[in-house]
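Asker: fold the following, please.
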Amino acid sequence: MTLFFGSIILLILGYFIYGSFVAKVFGIDPGRPTPAKTMTDGVDYVEMPVWKVFLIQLLNIAGLGPIFGPILGALYGPIALVWIVIGCIFGGAVHDFFSGMLSVRHGGCSIPDVVGLTLGKGFQQFMRGFSVVLLILVGIVFVLGPAGLLQNLTDISTQMWVVIIFIYYFIATILPVDKVIGRIYPIFGAILIFMAVGLAVMMIAKGYSFESSTLFTHTNPQDLPLWPLVFITIACGAISGFHATQSPMMARCLPNEKYGHMVFYGGMIAEGIIAIIWASLAIAFFDTPEELNEVLGTGGPALVVNTVSTELLGAFGGILAVIGVVLLPVTSGDTAFRSARLIIADFMGLSQKENMKRIFIAVPLFLVGFMVSLTEFGLIWRYFGWANQTMAAIVLWAASAHLAMVGKSHWLTTIPALFMTCVVSTFLCYAQIGFNLPMPVATGVGIAVSVISLILFLRYRTGEAAASAAVDYTE
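Answerer: So this is what the prediction gives:
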């Protein structure tokens, strides 16, 4: 279990060392009023204590991803933990920090507007449509996933749970942020952390472990390639574009900029730890990847969660653990629809102070979501995976443009942006939902797209062009 403990330690060190460096490069200003103070509206702009903001941010970003993704990624063996650690410290946490703090600096604006400020109006309009589509996919994934888990615990059908969860999502989407989210999410956050730690402790206490000797051995029983699939499969916990749509919500509630490191960078590190725990559980609990794959084939990641939790914590503890896991997607699904409402409202210039104006946007949004939810879950998940990581790449490029425009070194975001651009381009070319090209060709295209992206970025977002644009951008 050396790799397990080492991964946890590295994530914690990454928060204190690299996270502090990222915050310093950005230029945290504790004396600068946040949107929660300057734009209070009692609905979305509501100042809250930092401990609440942190726990809500964690629940907002930690959907099924840091559980289902690492479980599926465990089919590749211990290498999954390596990706989580590296991706989280140098990619995901940096991505979440900039998406949150750039929103703080620009009036709590949604991520399409953040991107538009740095990459231009064309990207802004594209991101508005792309973000809403992604958020609907996220909301649907986070309805079907918990509905399946709850069906395993009760006699209520999956379809009925879908309806119940959708009703809750609608209520949470239109009510002021401090009425539901601000009150119950901190409690849910504490339960989530307790359950993850409890499972990790019992895994160790009962002697479950795994060897790191297969670290660089191809273990996927379906013979699926590590590159680029593992970087799409394990998104939340390593890097996830969905988080960029969530961070602006807490940017509107942050009491002081000095807490940005803790809330945005730290929230992602906490999710990374959860992902490490679930990847380790999936590897250690099953003797071989083939055994894990058999369980996945029978009931998907939900059955793995139920089986592992019941074995380690007993019947009652297992139920509590599964409930804790259910809270993850439910508390991300409602904020996915809430984020979609805010993005549409920003685009339409429609104030959200009045109940009817919130309902005006929410009703058609949920009707579309319900119709799409009737599609097969696996298909939705595959498209969500690609769209999610594409969003991450775009937001990292936007962060790089910001750093270039204010005259700071952009490489801490440009390097992960290049990597994720190569990942999503290769995946789109290789996957059956894309162009279904041979892997060498797909990888070549991915590398070419990344190189071209870098050339365009260096040409148009540095030097005199960036200096000129920064005049209006920083005022």
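
Asker: please make it C-alpha for all contacts and neighbour counts, starting now.
Answerer: OK.

Asker: now the longest helix seen in the chain, how far from the chain's geometric center?
Answerer: As assigned by DSSP state H, the longest helix anywhere in the chain is helix 289-348. Mean-position distance between helix 289-348 and its chain equals 14 Å (Cα atoms, centre = their mean, to the nearest Å).

Asker: strands along the stretch 151-300 of the chain, start to end?
Answerer: In the stretch 151-300 of the chain, no strands are found when defined by DSSP state E, counting those that start in this stretch.

Asker: residue contacts, the nearest residue to residue 243 once chain neighbours are set aside?
Answerer: With sequence-adjacent residues excluded and distances taken as Cα to Cα, 6 or more residues apart in numbering, residue 243 is closest to residue 61, at 5.4 Å. The contact partners of residue 61, by Cα atoms under 8 Å, 6 or more residues apart in numbering, come to 236, 242, 243, 246, 268, 271, 332.

Asker: this one next, for a side-by-side:
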Amino acid sequence: MITFLICLGLLIASYFTYARYLERRFEMDPAAEVPSETLRDGVDYLPLPVWKTFLIQLLNIAGLGPIFGALLGAMYGPVAFVWITVGSIFIGALQDYASGMISLKEGGLSFPEIVGKYMGMTVRQVMRAFTLFLMILVGAVFMVGPAGILEGFTGLTQSVWVWIILVYYVLATLLPIDKIIGRFYPVFGAALFIMAFGILGVLIFGPYRIPDLSASSFGNFTANPAGLPIVPTLFITIACGAVSGFHATQSPMMARCITNQRQGRPVFFGAMISEGVIALIWAAIGMAFWNGTEGLSAALAEHGNNAAWAVDIITNTTLGKAGAFLALLGVVAAPITSGDTAFRCARLIAADFLHMEQKQLRKRLYISVPIFLVGVAITLMPFDVIWKYFAWANQVLAAICLWTVTVYLGVRRQRWIIAFLPAAFMTFIVSFYIFIAEEGLHLPYYTGLAVGTALTAAIVGVMAWYLRSVRRGRIAI
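Answerer: As a prediction, this is how the structure comes out:
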């Protein structure tokens, strides 16, 4: 339990230490005007209380990631604690805070427009298409997943639930942010916390033993170590609990609702650290509940690596009927609340590059109808195929965001190295992964390592040249 408690303490401490350091690096100004007032439209640009923006941001970024991803990542052993902690603080929270604060300072710009401003027009056009498609993909994934779970609890088929969820998504995407999202998300966010802290109490005061990181436990305890190597697979498996490119697309949505730049720390950094805490708790209970990582791997393998089954067993056993209700709420409401904001974000991204204001419902419909038609078409694809490509594309987005943050800091003569190193690391992970993964080129491990390293070195070299050129004024921003 010592490793777990140290990691938990580091996550909490980072909010009072590293987050304040980032406030200085990003020149947080509590006296500056914010988009929720200067661009207020009553739909997307709308001031909300900080406690609401925090809980909405948490639900926006959470989905099933800090629960399902953490449980699957826990099969690797206590090394998962290290990745959740280090990733959440120095990569995930940095990315989320940076993307939110840059948007806040740039009039609430959406993620592709921020990338385009600092990385050039070509990258902007690519990112518009890539991010828009990824948002629709996320929305589709989070229609199919919850619909499948609800089918098991009701007499309705999955396809019927997909249409019911779709109707909700349409309303949440079109209506002003305070009508549905602002009213219901805080409730779901509170439920996510209650479930996590209930499990934390069981871990600390119950009969469970959390494995510690040691020489003997520092290894790969999955059922297929050769097919699921720690590097790079662990860093793709645990995404939302450590770093997720999807988060960078969500932060600008709350940047349009924040009422003071000072709120960036609790809303952007705080929500990511909270998600890291939730992921740490679920990774710990996954290892402890089945008496170690070997037991967890065996149990999940027996049930087709179905994390939803594991959540149901854990909560029913440890928290009783209340836990079962919270588990259902978590595995259904959490992804739905990420899916609806993904579609809303897709609308905002399209509106930004089309320069179409969104105050009128008619104009929101012009953009939303094609987006939902594409989303429905994606739901007809096999779910496991969609999810595999989403997981990789999600981390590619994180790498791109971190390179953008590097340039942003470099232009302002701030310490860009704090983003450069995470950007290089995530570039290596996604490059290495796509070369060896089954859904990628499926090269031998060491061949993929060599090619991935070479590609990463080339990208790092290009980005170093670009950053130097921007700083010296040879390339204009």
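
Asker: so after superposing, what's the score?
Answerer: Once the chains are overlaid, their TM-score stands at 0.95 when taken by TM-score structural alignment, normalised by the length of the first structure; 471 aligned residues with a Cα RMSD of 1.6 Å.

Asker: which among the contacts of residue 61 of the first structure count as buried?
Answerer: For the contacts of residue 61 of the first structure, a neighbour count by 16 or more other Cα atoms under 10 Å gives the buried set as 236, 242, 243, 246, 268, 271, 332.

Asker: count the residues that sit near residue 369 of the second structure.
Answerer: The local packing count at residue 369 of the second structure equals 13, with neighbours defined by other Cα atoms under 10 Å.

Asker: now swap in the one 10 residues further on and tell me
Answerer: Using other Cα under 10 Å, residue 379 of the second structure has 20 neighbouring residues.

Asker: how about it, what's its match in the first structure?
Answerer: Taking TM-score structural alignment, the alignment pairs residue 379 of the second structure with residue 373 from the first structure.

Asker: ok so, going back, now the buried ones among the contacts of residue 61 of the first structure as JSON lines including distance to residue 261 of the first structure?
Answerer: As requested, those are exported to JSON lines (distance: Cα to Cα, whole Å):
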{"residue": "236", "distance to residue 261 of the first structure": "19"}
{"residue": "242", "distance to residue 261 of the first structure": "19"}
{"residue": "243", "distance to residue 261 of the first structure": "15"}
{"residue": "246", "distance to residue 261 of the first structure": "16"}
{"residue": "268", "distance to residue 261 of the first structure": "10"}
{"residue": "271", "distance to residue 261 of the first structure": "15"}
{"residue": "332", "distance to residue 261 of the first structure": "21"}
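
Asker: keep only those of those that are in helices.
Answerer: 242, 243, 246, 268, 271, 332.

Asker: so which of these comes closest to residue 438 of the first structure?
Answerer: Distance to residue 438 of the first structure, by Cα to Cα, is smallest for residue 242 among these, at 28.7 Å.

Asker: contacting residues around the closest one?
Answerer: Contacts for residue 242 of the first structure were tallied using Cα under 8 Å, 6+ apart; they are 61, 134, 135, 138, 388, 391, 392.

Asker: how about a cut-off of 10 Å?
Answerer: Residues near residue 242 of the first structure by Cα atoms under 10 Å, 6 or more residues apart in numbering: 60-63, 96, 131, 134-135, 138, 235-236, 332, 336, 384-385, 387-392.

Asker: quick one: what's aligned to it in the second structure?
Answerer: For residue 242 of the first structure, the aligned position in the second structure is occupied by residue 246, per TM-score structural alignment.

Asker: of the ones in helices among the buried ones among the contacts of residue 61 of the first structure, closest to residue 198 of the first structure?
Answerer: Top of the list for closeness to residue 198 of the first structure, among these and by Cα to Cα, is residue 271 at 15.5 Å.

Asker: who's the closest spatial neighbour of that closest one, skipping the chain neighbours?
Answerer: Counting by Cα to Cα, 6+ apart, the nearest residue to residue 271 of the first structure once its immediate chain neighbours are dropped is residue 237, at 5.3 Å.

Asker: how many residues are close by that neighbour?
Answerer: Under the criterion other Cα under 10 Å, the count of neighbours that residue 237 of the first structure has is 31.

Asker: residues in contact with it?
Answerer: 61-63, 65-67, 69-70, 81, 83-85, 87-88, 92-93, 268-276.

Asker: could you redo the last one with a cut-off of 7 Å?
Answerer: Remark: with contacts taken as Cα atoms under 7 Å, 6 or more residues apart in numbering, residue 237 of the first structure is in contact with 66, 84, 88, 271, 272, 275.

Asker: of those residues, buried ones?
Answerer: 66, 84, 88, 271, 272, 275.

Asker: burial of residue 415 of the second structure, as a residue count?
Answerer: Residue 415 of the second structure: 14 surrounding residues under other Cα under 10 Å.

Asker: sorry, wrong one. I was asking about residue 475 of the second structure.
Answerer: Residue 475 of the second structure: 12 surrounding residues under other Cα under 10 Å.

Asker: number of nearby residues for the residue lying closest to it once chain neighbours are set aside?
Answerer: Here the nearest residue to residue 475 of the second structure in space, its sequence neighbours aside, is residue 469; by Cα to Cα, 6+ apart that works out to 5.7 Å. Applying other Cα under 10 Å, we find 13 other residues in the vicinity of residue 469 of the second structure.

Asker: cool, and residue 249 of the first structure?
Answerer: In terms of burial, residue 249 of the first structure registers 29 neighbours under the definition other Cα under 10 Å.

Asker: and for residue 123 of the first structure?
Answerer: 18.

Asker: ditto for residue 364 of the first structure
Answerer: Around residue 364 of the first structure sit 11 other residues, with neighbours defined as other Cα under 10 Å.

Asker: cool, residue 441 of the second structure as well?
Answerer: By other Cα under 10 Å, 12 other residues sit near residue 441 of the second structure.

Asker: after alignment, which residue of the first structure pairs with it?
Answerer: Counting by TM-score structural alignment, residue 441 of the second structure corresponds to residue 435 in the first structure.

Asker: Provide the secondary structure category for its match.
Answerer: Per DSSP: H, G, I helix; E, B strand; the rest coil, the local secondary structure of residue 435 of the first structure is coil.

Asker: how far away is the closest residue in space to it that isn't next to it in sequence from residue 218 of the first structure?
Answerer: In space, and not counting its chain neighbours, residue 435 of the first structure is closest to residue 429: 4.8 Å by Cα to Cα, 6+ apart. With distances defined as Cα to Cα, to the nearest Å, the gap from residue 429 of the first structure to residue 218 of the first structure amounts to 22 Å.
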